[in-house]
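*Asks:* quick one, what's the 3D model for this:
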Amino acid sequence: MPKLKTRKAAAKRFRATGSGKIMRRKAFKSHLLEHKSADRKRNLGKMALVDERDADNVRGMLPYL
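*Replies:* Modelled structure (predicted):
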């Protein structure tokens, strides 16, 4: 059986927690930050969990996660 390939684009965007859940970064923190409040920007910097409905899709892209 050949080795499975990892989707490198997904590998750069997701990582697993110790319990096996998948973490992601939040959107809307790359530019146009001047009018966003400090609270909002601080919250956007935190990691978020991938929704359980999307987790299987991400796991398919990351077979060794």
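*Asks:* hey, let's count contacts and neighbours off CA atoms from now on
*Replies:* Fine.
*Asks:* element containing the most centrally placed residue in the chain, please.
*Replies:* Most central in the chain under C-alpha atoms, centre = their mean is residue 24, positioned 2.0 Å from the mean C-alpha point. Element membership of residue 24 [criterion: DSSP states H and E] is strand 22-25.
*Asks:* one more to put side by side:
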Amino acid sequence: MPKLKIKKSVADRFKVSKNGIVMRRKMGARHLRSNKSSSNKRRDKIPVEVKGQWAKKIKKLLGV
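*Replies:* Just a heads-up that it's a prediction; the model follows:
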């Protein structure tokens, strides 16, 4: 059976930790940040866990 190709767009957006947890970045952290508070901007840097069925789908697309 041939090796599965991973979906590059998914690989750029999501990371899988060594424990198998799928992580993503929060949206809205690229531009138009001048009207956001410092605490909100800080919070946007922290990766968030993807849960449930989405995590399964992403792992499948990443070949994990």
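*Asks:* care to give me the TM-score?
*Replies:* The TM-score (TM-score structural alignment, normalised by the length of structure 2) is 0.91; 64 aligned residues with a C-alpha RMSD of 0.9 Å.
*Asks:* what span of structure 2 lines up against the strand holding residue 24 of structure 1?
*Replies:* Mapped onto structure 2 with TM-score structural alignment as the criterion, strand 22-25 of structure 1 occupies residues 22-25.
*Asks:* what sits up against that stretch?
*Replies:* Residues outside stretch 22-25 of structure 2 that contact it (C-alpha atoms under 8 Å, 6 or more residues apart in numbering): 13-17, 44-51, 55, 58-59.
*Asks:* among those residues, which are located in strands?
*Replies:* In this view, the contacts of stretch 22-25 of structure 2 that belong to strands under DSSP state E are 14, 15, 16, 48, 49.
*Asks:* what's the neighbour count on the first one?
*Replies:* For residue 14 of structure 2, the tally of surrounding residues (other C-alpha atoms under 10 Å) stands at 19.
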